[in-house]
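Engineer: Everything below, folded, please.
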Amino acid sequence: MRAFTPFDPAGHLRVATGRLARGSCFTASAADPVAHAYRCLAGNDLLDPCFADPSTQAPATVACVTDPWSPAVVVTLTAKLPTAPPLGDRTRPWALQLADGRRCTASTGTVPFVDDVALSFRCTGGVYAAVVDARAATVVVQYGTPSATTLQRARVSAMWRG
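Structural biologist: Here you go, the predicted structure:
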C-alpha cells in the first residue's frame, strides 16, 4: 500500500495544481477514509478526497485530487474544516493500478452489482472493480462492465491510501 499525501513534511504542496477554487468541506472523505481527508464543495463541484496539511492546526486550503496521478484542485476554505471522524472501511484503498495498466478509484455513490459483487471502484476503459482482499500478499480484483454477467480477475500492481 502506497501512502499518498499532496503535502511534503514542511507543509508545501508537492503535487501539480490544476486549478484554484473557493469552497468548504462538510464531512470526512467517503473516497479515502483517513484522517485529514474531507468531502468538499467548490461552487457546484463535489470534491472527494480533499486533503488538509496534517502539520497545520487550522488549514486555510485543502488539495483535492481525483486520483494520485492527477493535478490537485486547491480549494481556499471559506469555513473551518469539520470534525467528523473518517467514514467507512479504513482498510479499503482509495486508488488502484491493475497489472494491465488500468487505473481505478473508489466510487463514492451508487455502484453497480454483477454476480452479487459490489463493484466499488471505477476504472479506465469503462469497467468497474471490487477488491477481493486488500490485505492479501497478492491483491486481486474482480472486474467487468455493469452489463456483464460474469467477472474477470486481475492482479493489482499498486494501491494508494491517503
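Engineer: going forward, measure contacts and count neighbours with C-alpha atoms only.
Structural biologist: OK.
Engineer: List the contacts of Asp8.
Structural biologist: Residues in contact with Asp8 (CA atoms under 8 Å, 6 or more residues apart in numbering) are Arg14.
Engineer: and the longest strand along the chain, which residues are buried?
Structural biologist: For the chain, the longest strand by residue count, based on DSSP state E, is strand 17-28. For strand 17-28, the neighbour count (16 or more other CA atoms under 10 Å) marks 23-28 as buried.
Engineer: Chain neighbours aside, what residue packs nearest to Thr105?
Structural biologist: Closest residue to Thr105 apart from its sequence neighbours, by CA to CA, 6 or more residues apart in numbering: Ala95 at 4.3 Å.
Engineer: Another for comparison:
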Amino acid sequence: MFATAATGTWFALSPDHASARATHSPQPAPARSSAGATPAATTSPLAPSAVTESQTPTAAASSAPTQTQVVTLSPWSPGGTPATGITITDRASGSCFGTAESTMRTDAWRCTAGDRILDPCFSPDSDPSDTSALCLDGAPDRMVELSVPEGFPGNNDHMPGGPDIEPIILVLANGARCSFAGGGTATLAGQRLNYGCDNGGYLYGYPNKTAAVWTISYAAPGSGASVSTPISTVYQ
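Structural biologist: Prediction:
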C-alpha cells in the first residue's frame, strides 16, 4: 500500500502497520476540534530569521520544548517573486486540477508536472488568473517553481473561517520530521494515518492544540501502537 506525501513523492506503508485498517478516502480526516482553547504557540512568516537551526526539520531536538512553534509558510514576496530564503529546487510546467489536499489554506492547490503530483502548491495570492505557483519540495524553504499556463481551476473551495488550518510538516521533540500523507492510507485506533516521518514512524490524526506544547499520536518504526508525543515545530 502506498500513500502520497506532501511533496508528491511516494512512500510505502511498512508491513509493521499491516494491522491498520486501510481507507480509500482521498480526503484527510476532519481536523481535531480545539474549540474553546487558544493555542499558546507563536506564529511567524517563513523567512531566514524564522527558520532557525532549532526549527529546521533536519535538526534533532536537544531538549523538550516548552512551547510549540507555529511557522506560517510564506513562499512568495509581496512583489510576486519567491521570498528571501526560499530555494528553488526545480522549474517545471504543469497544471492544477483542484484545491490542496494537504492544507485548507485558500492559496494552496493540488497540481501535476508530468507524472508527479505536487501538493501543496501556493499561488502568489488567491487570484485564479495567476499562472505560477511554488510547490513544497520536502522542506519548508525548498520549492518547485511551477508554470501553470492555464491558470488555476476557478475559486478555491477552502473558505476563510472554515476548518482549522492543520500542519503540512511537523517536527517532533524527538527530531523526526513528518510530512502530510495524501490519498488512501490506513487507520489506527480510529485515527487516520495523516503523516509519514523521515525515521520510518507515522502520525495519526491531527495535533492536540489545547496546551502550549502540542502533541500528536506517534507510532515509532516497528510499533503497532501509538503514543502521545510532543511537537517542537509545525509548518502550515
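Engineer: returning to that earlier point: contact partners for the equivalent of the residue nearest to Thr105 of the first structure over in the second structure?
Structural biologist: Here Ala95 of the first structure is matched to Ile169 in the second structure, going by TM-score structural alignment. Residues near Ile169 of the second structure by CA under 8 Å, 6+ apart: 139-140, 177-180, 234-236.
Engineer: Just the ones in helices from these, please.
Structural biologist: If you go by DSSP state H, these have nothing in helices.
Engineer: Give the aligned range of the longest strand seen in the second structure in the first structure.
Structural biologist: Using DSSP E, we find that the single longest strand of the second structure is strand 227-235. Mapped onto the first structure using TM-score structural alignment, strand 227-235 of the second structure covers residues 152-160.
Engineer: ok, average deviation of the matching stretch from the second structure?
Structural biologist: Mean deviation of stretch 152-160 of the first structure relative to the second structure after superposition (mean CA distance after the TM-score superposition for the first structure): 1.3 Å.
Engineer: what are the ranges of the strands in the first structure?
Structural biologist: 2-3, 17-28, 37-42, 45-51, 61-64, 72-77, 95-98, 103-106, 113-114, 117-118, 121-123, 128-131, 140-144, 152-161.
Engineer: residues near the aligned partner of Val114 of the first structure in the second structure, how many?
Structural biologist: For Val114 of the first structure, the aligned residue in the second structure is Leu188 (criterion: TM-score structural alignment). When counting by other CA atoms under 10 Å, one arrives at 20 neighbours for Leu188 of the second structure.
Engineer: center of the second structure - which residue?
Structural biologist: Nearest residue to the geometric centre of the second structure (CA atoms, centre = their mean): Ile168, 1.2 Å.
Engineer: Might one say that that one is in contact with Ser102?
Structural biologist: Yes: the pair Ile168 of the second structure and Ser102 qualifies as a contact (CA atoms under 8 Å) at a distance of 6.1 Å.
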